[in-house]
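Trainee: Return a 3D structure for these sequence lines:
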Amino acid sequence: MSGDLFAPDDGAWVERLAPGTVLLHGWACAQDADLCAAIGEIIRLAPLRGMATPGGQNMSVQTSSCGDWGWVSDRHGYRYAAADPQNGQPWPRMPERFRQLAQGAAAAAGFSGFLPDACLINCYLPGARMGLHQDKDERDFAAPIVSVSLGLPAVFLLGGLRRADRALKIALHHGDVLVWGAEDRMRFHGVQPVKPGIHPLLGERRINLTFRKAR
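Mentor: Modelled structure (predicted):
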């Protein structure tokens, strides 16, 4: 891990953690209020819900989606669906500010031309976590993953290409954007249990926006 730091024209600090992994410190802070308002409208239309793994284990993170595709998990497996299974309606439209944020962050990390068609909205209450996993339900592994952190801080685990590989612990704060792709695209990753706290905008929550090219 190189930990190289550089600053683009807007002054945000960008840290390269691995050949295909870049952390943009505070990249989304300037528009956090607008992002949170948009999230509120999306989850009004497609409420957050707890999902279960195909094996029947309940996930501690609550999830919704926006864009052309939404990610779902149930006894039938992990997959993308064009409609919200709770109401049969298409997922809410991805706000243009979301798309621009994801594309700008991807470009700053060296992945120009990113065209996200899915945004997962994950809500972590204190104690919620995400086990080590790979994002492999997408058809286009050439596109990066762009992950935006809002609200309570969290520790992100960036593992290797095998589940047993030692994971790097990355502290993520409100407004940080983590981008990984290329040779790092299939690395295992997860989130340690979120610690209790209060954030001025989101209270006792961490919201993660994960942008992907699903199809």
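Trainee: from here on, contacts and neighbour counts on C-alpha atoms
Mentor: OK.
Trainee: Whichever strand in the chain runs longest: how far from the chain's middle?
Mentor: In the chain, with assignment by DSSP state E, the single longest strand is strand 58-67. Its chain's average C-alpha position is 11 Å from that of strand 58-67, according to CA atoms, centre = their mean, to the nearest Å.
Trainee: Now do whatever helix or strand comes next after it and strand 58-67, the angle between them.
Mentor: Moving toward the C-terminus from strand 58-67, the next helix or strand (DSSP states H and E) is strand 70-74. Taking axes from the mean of the first three to the mean of the last three CA atoms, to 10 degrees, one finds strand 70-74 and strand 58-67 inclined to each other by 150 degrees.
Trainee: how about the next helix or strand after strand 70-74: buried residues?
Mentor: Next in sequence after strand 70-74, counting helices and strands by DSSP H and E, comes strand 77-81. Counting neighbours by 16 or more other CA atoms under 10 Å, one finds that the buried residues in strand 77-81 are 80-81.
Trainee: returning to that earlier point: ok, residues contacting the longest strand of the chain?
Mentor: 42-43, 46-53, 70-71, 91-94, 117-125, 128-130 (CA atoms under 8 Å, 6 or more residues apart in numbering).
Trainee: Provide a PyMOL selection command restricted to the buried entries of those.
Mentor: The PyMOL command for the buried members of these (criterion: 16+ other CA under 10 Å) is given here:
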select buried, resi 42+43+46+47+48+51+52+70+71+91+92+94+117+118+119+120+121+122+123+124+125+128+129+130
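Trainee: Could you also give me the structure for this next sequence, so I can compare it with the first?
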Amino acid sequence: MNGELFPRERGVVVEGAVHLPGWLSGARQRELLDACREWARPPAGLRTVRTRNGVMSVRQLSLGWHWYPYGYARTVVDGGGEPVKPFPAWLGEWARRAAADAGLPHEPTAGAAAGAADEGGDDPFDIALVNFYDATARMGMHRDSDERSPAPVVSFSLGDTCVFRFGTAEGRGRPWTDVELRSGDAFVFGGPARLAHHGVPRTRPGTAPPALGLTGRVNVTVRASGLGPGGFTP
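Mentor: Next up is the predicted model:
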């Protein structure tokens, strides 16, 4: 998919965390990037996020449920109050397939619906967070712990290569493993790795595939909320 002389192999970082190099074809990368550019437009488009510790260098938008520090809502409660953009079914299907390829299959039950929490992780994928990294942006070590579902998290990378740091659930410090994520890669973590701390200490500007026409890095992270109709307020 990426024209490399020696294709990169699927890698298990730790139990429950799997790197799928080149999972998105060039055509799928362009399709996802085109969608991201539409989602980034207002209303409820790309925004700067303020946390209790300051301003995130990564800009972000949400689909399905709006994430804000540190909860979910159906509107942009930390902005203009606009309704969140809908989560597309095709993106959920991509995530389901990537999870299966990673050996962490996520098959919602026939009666499962968004908002019906299930301890077995049978909730459908219904959230996407789209993060944009410019040349200086980074993401500190954190856990994806605002969801009520134990379903795996599926991440798709577009544009510049980044260093993705994957640690443990116990804390933000060592031990951790640094993984190079390139455009088209998928990364899936669930099971015993679902609440592991992870982050992006740096990107590598200018490494995006020229055909993509993207300066910077876009990361699309797909999750299952397991939330009720009202969301979650911290």
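Trainee: Please state their TM-score.
Mentor: Aligned and superposed, the two chains score 0.85 in TM-score terms (TM-score structural alignment, normalised by the length of structure 1); 198 aligned residues with a CA RMSD of 1.8 Å.
Trainee: Can you get me a residue count around residue 182 of structure 1?
Mentor: The criterion is other CA atoms under 10 Å. On that basis, residue 182 of structure 1 has 16 neighbouring residues.
Trainee: try the one 10 residues further on
Mentor: Other residues within reach of residue 192 of structure 1 by the criterion other CA under 10 Å amount to 16.
Trainee: The equivalent of it over in structure 2 and residue 161 of structure 2, how far apart?
Mentor: Aligned counterpart of residue 192 of structure 1 in structure 2: residue 201 (TM-score structural alignment). Taking CA to CA, to the nearest Å as the measure, residue 201 of structure 2 falls 12 Å from residue 161 of structure 2.
Trainee: Mean deviation, the helix or strand hosting residue 99 of structure 1 versus structure 2?
Mentor: If you go by DSSP H and E, residue 99 of structure 1 is part of helix 96-108. Overlaying structure 2 shows helix 96-108 of structure 1 at a mean distance of 1.3 Å from the equivalent residues (mean CA distance after the TM-score superposition for structure 1).
Trainee: where exactly do the helices run in structure 2?
Mentor: All helices of structure 2, identified by DSSP state H, fall at 26-39, 89-101.
Trainee: and those helices, which is most packed in?
Mentor: helix 89-101 (a mean of 18; mean count of other CA atoms under 10 Å).
Trainee: That one to helix 26-39, inter-axis angle?
Mentor: With the same axes, to 10 degrees as the criterion, the two stretches helix 89-101 of structure 2 and helix 26-39 enclose an angle of 140 degrees.
Trainee: The match of residue 192 of structure 1 contacts residue 166, doesn't it?
Mentor: No - here residue 201 of structure 2 does not reach residue 166: they are 10.7 Å apart, not a contact under CA atoms under 8 Å.
Trainee: Just to confirm, what residue in structure 2 is aligned with residue 180 of structure 1?
Mentor: Using TM-score structural alignment as the criterion, the counterpart of residue 180 of structure 1 in structure 2 is residue 189.
Trainee: what do you get for residue 22 of structure 1?
Mentor: The alignment partner of residue 22 of structure 1 in structure 2, by TM-score structural alignment, is residue 18.
Trainee: Isn't that match up against residue 12?
Mentor: Yes - using CA under 8 Å, residue 18 of structure 2 and residue 12 qualify as a contacting pair, with a distance of 4.5 Å.
Trainee: Between the two, tell me which one has more neighbours.
Mentor: Between residue 18 of structure 2 and residue 12, residue 18 has the larger neighbour count (other CA under 10 Å), namely 24 against 15.
Trainee: For the match of residue 180 of structure 1, grab the count of nearby residues.
Mentor: Residues near residue 189 of structure 2, counting by other CA under 10 Å, number 26.
Trainee: Same question for residue 64 of structure 1.
Mentor: Number of residues near residue 64 of structure 1 (other CA under 10 Å) recorded here: 26.
Trainee: looking at the alignment, what does it pair up with in structure 2?
Mentor: Under the alignment defined by TM-score structural alignment, residue 64 of structure 1 corresponds to residue 61 in structure 2.
Trainee: list the contacts for the residue lying closest to that match once chain neighbours are set aside?
Mentor: Spatial nearest neighbour of residue 61 of structure 2, excluding adjacent residues (CA to CA, 6 or more residues apart in numbering): residue 46 at 4.8 Å. In this structure, residue 46 of structure 2 makes contact with 39-40, 59-61, judged by CA under 8 Å, 6+ apart.
Trainee: Strands along structure 2, start to end?
Mentor: Listed in chain order, the strands of structure 2 (DSSP E) span residues 11-14, 17-20, 47-51, 54-63, 66-68, 71-73, 127-133, 139-142, 153-159, 161-166, 177-181, 186-189, 198-204, 217-223.
Trainee: Any chance of the ones you listed in JSON lines with distance to residue 79 of structure 2 as columns?
Mentor: As requested, the strands of structure 2 are exported to JSON lines (distance: least, CA to CA, whole Å):
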{"stretch": "strand 11-14", "distance to residue 79 of structure 2": "37"}
{"stretch": "strand 17-20", "distance to residue 79 of structure 2": "33"}
{"stretch": "strand 47-51", "distance to residue 79 of structure 2": "9"}
{"stretch": "strand 54-63", "distance to residue 79 of structure 2": "11"}
{"stretch": "strand 66-68", "distance to residue 79 of structure 2": "10"}
{"stretch": "strand 71-73", "distance to residue 79 of structure 2": "12"}
{"stretch": "strand 127-133", "distance to residue 79 of structure 2": "16"}
{"stretch": "strand 139-142", "distance to residue 79 of structure 2": "21"}
{"stretch": "strand 153-159", "distance to residue 79 of structure 2": "25"}
{"stretch": "strand 161-166", "distance to residue 79 of structure 2": "29"}
{"stretch": "strand 177-181", "distance to residue 79 of structure 2": "31"}
{"stretch": "strand 186-189", "distance to residue 79 of structure 2": "30"}
{"stretch": "strand 198-204", "distance to residue 79 of structure 2": "25"}
{"stretch": "strand 217-223", "distance to residue 79 of structure 2": "21"}
